[in-house]
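*Asks:* sequence and predicted structure, then a few things I'm wondering about:
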Amino acid sequence: MLQKTITELEFTRHDLGGPWECWRSAKYTNHFNLPWTRVVLPHCWNASDAVDPDLPYYEGAGWYRTQLEIDSPYDDGRVCLHFEGTGQRAQVYIHTSEVGSHSGGYDEWTLDITEACAAYHAQYGEGPVPLAIRCDNARDLETIPSDVSDFNLYGGIYRAMHLVYRPAIDWGDVRLEPRLQNASAELSIHAELSSYVADAEVELKLQLLNAQGEEVAQSELSLPCWQGERSLLTWQIDAPEQWHPAHPALYEVHLQLSTAVGQSERRLKTAFRHFEFVPHGPFMLNGERLLLRGTHRHEDHAGVAQAMTEAQIREEFRLMKEMGVNFIRLGHYQQSELVLQLCDELGILVWEEIPWCRGGLGSESYREMCRRMLRNMISQHRNHPSVIIWGLGNENDWPADFEAFDQDAIRDFMRELHELSHHLDPARKTAIRRCAFCADIVDVYSPSIWAGWYRGLYTEYKKAALSAIQEHQHVLHVEWGGDSHAGRHTEDSAQGLEEIQAGQGADEQDGDYFLEGGQARASKDTDWTETYFCDLVDWHLKEQETMPELTGAAQWPFKDFSTPVRPENPVPYMNQKGVLERDMTPKEGYYVFQSYWATKPMVHIYGHSWPIRWGRLDERKYIKVYSNCPEVELFLNGVSQGRRLRDSQNFPAANLRWGVDLPAGRYTLKAIGYAVDGTVEDELTQSYQIESWGAPASIRIDQVNAEDGLSTVHCQLVDAQGIPCLDAKDFYRFSLAGGGRLIDNQGTARASRRVGACNGRAQITVDLNQQQNVLGILVEGLEPCFVNLSVCSQKNNTLR
């Protein structure tokens, strides 16, 4: 098999009357004003508008076109298109003839275009073959996921696309079955053939290499061509290396196939490990307890939405591993092959699920889509040793899409999916999150526990978790945490919690994500500061160390992501619960997790995105340091404030906090962490404001940074005396007149044209395009401010 990745296509974000409109005379296309632009794959047409504060994101059809150069090396071979992901539905045409379609935005699919290409050549002669693809993410209640899900249903060819040449006899699905048995292991190989030749002989050479690339098993077989799945062999392996997050030892299986019509090769990774969920107890891996330290991932990124590049995905997982993650739930859909490969290689255990998310239960076609996506997810990813759980649904107790909401029907269908999953893969567990009336059906259940955010106080977390462990046989708590607006901080993290009563439960209830109404809760009544988020995370992590029966927990999510149901958030249309911003900039909470989970020595002073603190001159302030070092020393303006020993149960910051008298104006903090084999350091400079302030009266431009044709404007709300309003969270709105463009719609606090203030601050960057530009800045109730950017020099300018 040979594969060529298709990297460029032409695209128009319009629906057409049919595929002929892709190819007919340009004068007609121009008449109907349909622009075609060249795009690079992967491509998502909602890269910008998913977080546009003023318009709903586009849900409809778009078309791609290209000319395929067909050059197969195989006589009588097959020509296929392989899609790693298309959103949300796709139809494929060779010239004007439809050759196939797919419904489902997240599973891989392959389309054989051999006959269609031959028919085109027979009619029009040799030469490039015109290919057109219509994708569609229009709303459809009879498909999954539901449009009321807390994430965008993106459109486009947002994963890789390949032109594949296959010999007439080729490998089909290959299933590896590794089993760890005390000090030994065995590996069974089962395979299907993709065959268009009858009565052929197949020569097979199978080889197993260990993590060091050494051969540990090898077999050669001569077989007649077969139909369906066939068991090829079972190898016995003595003293295998065991896969573990600390040392993810991977074996490689080489599969070589030779016939009279060609050769084909497959390379697959596998591993040997054994896991167990102890009833009402912990998670065991290879016979030892492993606390699952988890997070979540949505396939979403600033500027590209779902069309993340390989480099971006690899960087995201590097940051996860450096945070100390050993478990991930892929929410809420099948993700790319690269993601699973990275989890195998980095030692991250996986819960992967189908996108039956909210909305209820539809017709038979709806149910068949669920079954098909479950079959595809398992068949496409079951060879990955990192996978331990197949997720069957998420928040299926959330009605919306259908007039009738039948719990019994949902239970029956959930049971059907559970049985199908075990039939396809008996070695993995099934799970769901937050659907109490189905909790007894699946192997592992995750109740909704959002202590300190959607319900109650974070100090109630342990009680809620232990109660769930006692109630359900196997519990893995996924989704916890809270929103934080990057760059927003407070001197009092308890502000807004005064009316929240303990004992009201810790579960999320429908409507709790709204920013108004209902009982008091942190999600509605606090200011979404990084300060509060760090304390909430700190408390959860210290408590998790004291529960030997805990399997683990997964914070939601690793990175901020876009969502159509949160337009009023400080960054509109963003779920801001990540420990990274949407562009992968770490928030302060990232380092709290590192201080508990990471093994590499680290130290981090809280407040790198907090330029100005405030208070009285004689008011003692606390400096928090997050570190995994046993001892840390703090310096203020070069003067030691003493050493403190880390104690994870001494909240907050594991005893690494110092009460200091901050001087007015600028000062420098430095922390030194003393590890077993050396030291690590962190340093930051802040200012301390002792002047009190009144209501915001005007917008002050503090600085304009100009570099490489970009200008970044920094704003601050001040009162009538010009004193910065350090608790202001009013919304800024930016606009531009001139030949440049705002760098906005990125879904971050620094690149949104409508954004909530961070302690009165906001910023925006403009691509000047070598032209005159005027930036408009508006805060409701204040006089607008205008900045002429054409006169800015290529250095930092402080303006007053």
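*Replies:* Great, that's in hand. Numbering: from 1, shown residues only.

*Asks:* contacts, neighbours, all on C-alpha from now
*Replies:* OK.

*Asks:* and R297, how many neighbours?
*Replies:* Residues lying near R297 (other C-alpha atoms under 10 Å) number 22.

*Asks:* gap between it and N182?
*Replies:* 34 Å (C-alpha to C-alpha, to the nearest Å).

*Asks:* repeat for M373
*Replies:* In terms of C-alpha to C-alpha, M373 sits 35 Å off from N182.

*Asks:* for comparison:
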Amino acid sequence: MKKRLLILCLACLGMINNGLFAQETSPRKVFTLDEGWECRPITTVNRKAPFTPVTIPHTWNTSYIEGTTLYERKTVVYQRPLEVTEEMDGKRLFLYFEGVNSAAQVFLNRRTIGEHLGGYTAFCLEITDQVKKGENLLEVWASNAYRTDVLPISGDFNVNGGIHRPCHLIITGQDCITPLFYASPGVFIHQENISRETAGINVETHLSLKNKKQGLKLKTTIADASNKIVASNETGISGDIVRQPIQVERPVLWEGKKNPYLYTVTVELYDGNQLVDRMVQRTGFRYFSVDHEKGFFLNGNYLNLYGFCRHEDAVGRASALLPEDYKMDMELIKESGATAMRLAHYPHAEPMYDLSDENGIILWTEIPMCGPGGQAFTGLVDTEGFKDNARLAVKELVYQKFNHPSICFWGICNEILVSDGKRFVEYDNPIPFIKELNGLYKSIDTSRLTALATCVDQSYYLGCSDLIAWNKYFGWYKDAAPSASKFFDDCKNSSQGIPVGVSEYGGGASINHHQWPLSMEDRADSHFHPEEAQTFCHEGNWESFMKRPYLWAKFIWVFADFPSYMRQEGEEDGYNDKGLITQDRKVKKDAFYFYKANWNPEPMVYITSRRFVKRNNPQTDIKVFTNLKEVTLYINGKKIGTMKPDEMHRVIWKDIKLDEGRNTVRVEGKNGKENLSDSCEWYYIK
């Protein structure tokens, strides 16, 4: 085992250059520490529990997702050897953790070297003076146990414990672009004056200089997508922070999905003519605004923002995702036609931001300050421990994700409750602290807008953020979906000029539950969640939203089904089934195709209720989602009729009589000369 680990380290396997670190030609070296780990729980019953080999990323909460009812919030110790070779003499060594949930203590050779509170942002520790030549023992104590000084303290999702994101060993020279400034890249590209004529930026670089000698300089270049250098700046160094104004003439703007054009910013630290360190960051130049009456504008043009809220989760891996998981989700998001995404309810891992940059998806990203999600307590307590952790979360989120052009909105909180005299519990007043966090965001980044999501009277929150949005489930929990029209019109009229959006809406569905005729009575808390109910709910909401461009964004709850230990509803307890895709990503529910027909111009036709195979009613409506001009319905080869879709791309044949036994339902249409069709089989049994 030790020999294998040494070979891995010396061979530099796992070298990464995803922009957060460096390219292979840089003097900086980065090793991914994914192999060679083992872990065991810390318990009072069995202090000598055996170690189990694991690969990072890892969480111990996958067993819950694989079908057991156990959701463990505990402490687990991870350990592995760390070999320090002669080649590392005179170098600086850093441990970089992309995410340890929720609290981490790090030990080297049994001595504490640091800790971090918060499981969804990165942290970095220098170990240069703590290591010894040869083999060292690296230990990480990870705990997802509940505590009020670590966010989140509530929420309708599982907090999966472990080293659930990658970790790395970074090796630099004595002088470097520091990885210690809130575990950020150390390079911040401020977009100060962006237009189609010119892009005026200011590149701020944070350095860690041990030698403190003369002759150091910083060279920054900007290259276009063809790798042609279009602007540069070379500056002598007189301190630990260097700011370099640079102007790009006639820039190609980052236009969202239309043209997600990216530039490469390379910052190089030189000692004379010798390259000392290099940091590479991608960015896109864009400007945007939100109007109370007209909605969101990107580079001066209206852009209708709609899409999904997304949790980090995969079957059998929970939040310990692999690169292919992010790529799969992005492909599904692109297929739907979504233009935006809300990363709920915490900072997501780096690959999702990179993919959003590359594919032009506009992002709302937020800290994990979450309200109850159905629980009997709020998501905020007025203690210094809680508030310090929230402040840290804001700083880490902004500094670590600063250069991503896809991010337009910083989220402050989600469903934080306010004592309004209608509840049995009196909550600490959250408003002063929410305003403080809004100011903290603004003090770091003036180029983006702040937002918050509420489920209580918006009047409490007016003035707490640039934008406000609602988690409102019309048609699912209480009011019928058409009520959304009046509700949001009233919100807009009373928002004092603050733009209003939709941060969550939707309903649940099991692909194994079906009903006709459909009843929406007492649906939400039931263990029967027919797919037709979810679709009906989304159709009603979207009919209201599509006619209201002032809604600056519309986010569906939720992209895919995910585990939530507190849920006791739907087909299986412990799951939130409001996803438009199943947790394993294998089945897109009917509602997914409703949005695909409305959002994606690619020609399509889809028959709903296709999984409602066995039927005991001889008559049914047949609903089709399509963006074709017209489609024709056939049952068992017999033509029923041809219809044109309505404004929401629906075609509904009413009261169609089914044959006894098998019914082959087929719909056909044309896109120019291209024939498109869809079919399914139903069985009517008397």
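*Replies:* That came through, no problem. Since the model is a prediction, treat every value here as computed from it, not as a measurement.

*Asks:* that older thread, M373 and N182 of the first structure: which has the busier surroundings?
*Replies:* M373 (25 against 11).

*Asks:* which residues of the second structure does the helix or strand where the more buried one lies align to?
*Replies:* For M373 of the first structure, the host element (DSSP states H and E) is helix 364-381. The alignment of helix 364-381 of the first structure onto the second structure (TM-score structural alignment) covers residues 384-401.

*Asks:* residue ranges of the helices in the first structure, please?
*Replies:* 26-31, 114-124, 310-323, 337-346, 364-381, 407-424, 461-471, 522-525, 530-544, 588-597 (DSSP state H).

*Asks:* nearest to D661 of the first structure, of those?
*Replies:* helix 530-544 (19.6 Å; C-alpha to C-alpha).

*Asks:* so which bits of that closest one are buried?
*Replies:* 530-542, 544 (16 or more other C-alpha atoms under 10 Å).

*Asks:* buried residues in stretch 104-121 of the first structure, which are they?
*Replies:* Buried residues in stretch 104-121 of the first structure, counted by 16+ other C-alpha under 10 Å: 104-114, 116-117, 120.

*Asks:* ok, and the closest non-adjacent residue to I388 of the first structure?
*Replies:* R428 (5.3 Å; C-alpha to C-alpha, 6 or more residues apart in numbering).

*Asks:* which position in the second structure pairs with the one you found?
*Replies:* By TM-score structural alignment, R428 of the first structure lines up with R448.

*Asks:* reformat the helices of the first structure as TSV; add distance to T5 of the first structure.
*Replies:* As requested, these are exported to TSV (distance: least, C-alpha to C-alpha, whole Å):
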stretch	distance to T5 of the first structure
helix 26-31	28
helix 114-124	18
helix 310-323	13
helix 337-346	15
helix 364-381	19
helix 407-424	30
helix 461-471	47
helix 522-525	45
helix 530-544	42
helix 588-597	36
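
*Asks:* between those helices, which gets nearest to W453 of the first structure?
*Replies:* Per C-alpha to C-alpha, nearest to W453 of the first structure of the helices of the first structure: helix 522-525, 4.8 Å.

*Asks:* from the chain's centroid, how far away is the closest one?
*Replies:* Distance of helix 522-525 of the first structure from the chain centroid (C-alpha atoms, centre = their mean, to the nearest Å) equals 24 Å.

*Asks:* compared with the second structure, how much does it deviate?
*Replies:* By mean C-alpha distance after the TM-score superposition for the first structure, the fitted helix 522-525 of the first structure averages 3.6 Å away from its aligned residues in the second structure.

*Asks:* next, the buried residues of that helix.
*Replies:* In helix 522-525 of the first structure, counting by 16+ other C-alpha under 10 Å, buried: A522, S523, K524, D525.
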